[in-house]
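Chemist: Next come a sequence and a model predicted from it.
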Amino acid sequence: MKLVDYLRERHSTPVAQMSEPGPSAEELNSILTFASRVPDHGKLAPWRFIVYRGDVCRTLGKTFLQITEKASGKMTDAARDAELTRFTRAPLVVAVVSTAAPHVKIPEWEQVLSAGAVCLNLLIAANAHGYVANWRTEWIAYDADALAALGLKPEEKIAGFIHIGSSDFPVPDRPRPELSQIVTYAGEAKG
């Protein structure tokens, strides 16, 4: 498939539709290498990766459930299951951690944008290796207890959790904005 064709059809597969297999260790190294090739003003690499797979995902699910139960009290079986399986729905989850910080020359905002670019590159790299992927955050990206359990330092933030796996499900495209609604041309008369 040509790159232009891929970009025309690019979409994210719902995490609930993902299954094994996930990338091998060699494929994952390649995916992460490609993902890190993003614009990075000042060559700071203001992001890092944490890979979650296997038993650690089940342990994190129990932790997410405990945090949610502490905050919400009694939960439905479906809500409990959603927390327990949050990181086991796909064969692996990669956290893109933003390490953006004040810098004498590089605005923090540009560092954050670089982490966002890593997330998109990670989706594209996973697809290029024959896998499906989805970029999520959810409540765990904003909860101090969850972030600590995930291995983040207090000054770090989650740019995204990239779920990667395989799928046989056809994914219909979602509505996309019309260019006329999102594009303006500087200097042209409005009509």
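Modeler: Sure thing, it's come through.
Chemist: okay, CA-based contacts and neighbour counts for the rest of this
Modeler: Fine.
Chemist: What's the biggest strand in the chain, counting residues?
Modeler: In the chain, taking DSSP state E as the definition, the longest strand is strand 157-165.
Chemist: gap between that one and the chain center?
Modeler: 2 Å (Cα atoms, centre = their mean, to the nearest Å).
Chemist: same thing with stretch 182-191?
Modeler: Counting by Cα atoms, centre = their mean, stretch 182-191 comes out at 33 Å from the chain centroid.
Chemist: quick one: residue 24 from residue 165, how far?
Modeler: Residue 24 is 11 Å from residue 165, where distance means Cα to Cα, to the nearest Å.
Chemist: Against that first model, consider the following:
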Amino acid sequence: MNAIDALLTRKSAAKLVEPAPDDAALQTLFQAAVRAPDHGCIRPWRFIYFKDEMRHELGQIFVEALKKNNPEATQASLEKEANKPLRAPLVIAVIAKVQEHPKVPAVEQIISAGAAAQNIMIAAHAMGYAGIWRSGSPCFDEYVRSRLGAIGDDMIVGFLYLGTAKTVPPMPDLSLADYVSEWRSA
């Protein structure tokens, strides 16, 4: 699939099954990720991937975070947290490793990590895989952040759930006129 086709046809898929990208495909995904725009060449991204049984460990991190934030959490909500990483055969945490830089503010570093995540999503689609970028409370939870090595101003920009689409999601019909305008002088 060429780059334009990949960009124009990628759609998030929430229902994911095996196969997930294998080790060779993962290397390609990470090579695509590190080609993201990167002002100052500071490479402000880190990627942690969870496959097979390691997804259960990520689920336990989510459970511990919920217990810390809500000691009265129900068994059902704890089970829901534990099962989140099991919704796909592969999960990639994308972390913006924010550092002091005289010319590159934190927001640019976070956006660069987001661009790296998008590169992974597009590359996975081009390779025949599907996925969904999830965020939510685990991205901002201090316990989850610390367990994944996001310290100080670092941010978890998302969890990329990857595999093969169980069903092909419909492509929304978007009108560019709703989002694009040409600048006109006053």
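Modeler: Good, I have the coordinates. As the structure is a computational prediction, the values presented were derived from the model and not from experiment.
Chemist: sorry, back to before: pull up the aligned stretch in the second structure for the helix or strand just after the longest strand of the first structure.
Modeler: Per DSSP states H and E, strand 157-165 of the first structure leads on to helix 179-182 as the next helix or strand towards the C-terminus. The alignment of helix 179-182 of the first structure onto the second structure (TM-score structural alignment) spans residues 176-179.
Chemist: Residue 24 and residue 165 of the first structure - which one has more neighbours?
Modeler: Set side by side, residue 24 of the first structure and residue 165 show more neighbours around residue 165, with 25 against 9, by other Cα atoms under 10 Å.
Chemist: what packs against the longest helix seen in the second structure?
Modeler: Counting by DSSP state H, the longest helix found in the second structure is helix 106-126. Packing contacts for helix 106-126 of the second structure, counted by 3 or more Cα pairs under 8 Å, 6 or more residues apart in numbering; DSSP states H and E, involve helix 3-9, helix 23-33, strand 45-51, strand 90-96, strand 130-134, strand 155-165.
Chemist: buried set for it?
Modeler: Across helix 106-126 of the second structure, burial judged by 16 or more other Cα atoms under 10 Å covers 106, 108-126.
Chemist: That helix relative to strand 130-134, how many degrees between them?
Modeler: Computed with axes from the mean of the first three to the mean of the last three Cα atoms, to 10 degrees, the direction of helix 106-126 of the second structure lies at 160 degrees from that of strand 130-134.
Chemist: Could you pull up the average distance between helix 106-126 of the second structure and the first structure after superposition?
Modeler: Helix 106-126 of the second structure differs from its equivalent in the first structure by a mean of 1.1 Å after superposition (mean Cα distance after the TM-score superposition for the first structure).
Chemist: Could you give the residue range in the first structure aligned to that helix?
Modeler: Using TM-score structural alignment, the residues of the first structure aligned to helix 106-126 of the second structure are 108-128.
Chemist: Report the distance from that stretch to the chain centre.
Modeler: Using Cα atoms, centre = their mean, the offset of stretch 108-128 of the first structure from its chain centre is 9 Å.
Chemist: coming back round to it: where does the longest strand of the first structure end up in the second structure?
Modeler: Taking TM-score structural alignment, strand 157-165 of the first structure hits residues 155-163 over in the second structure.
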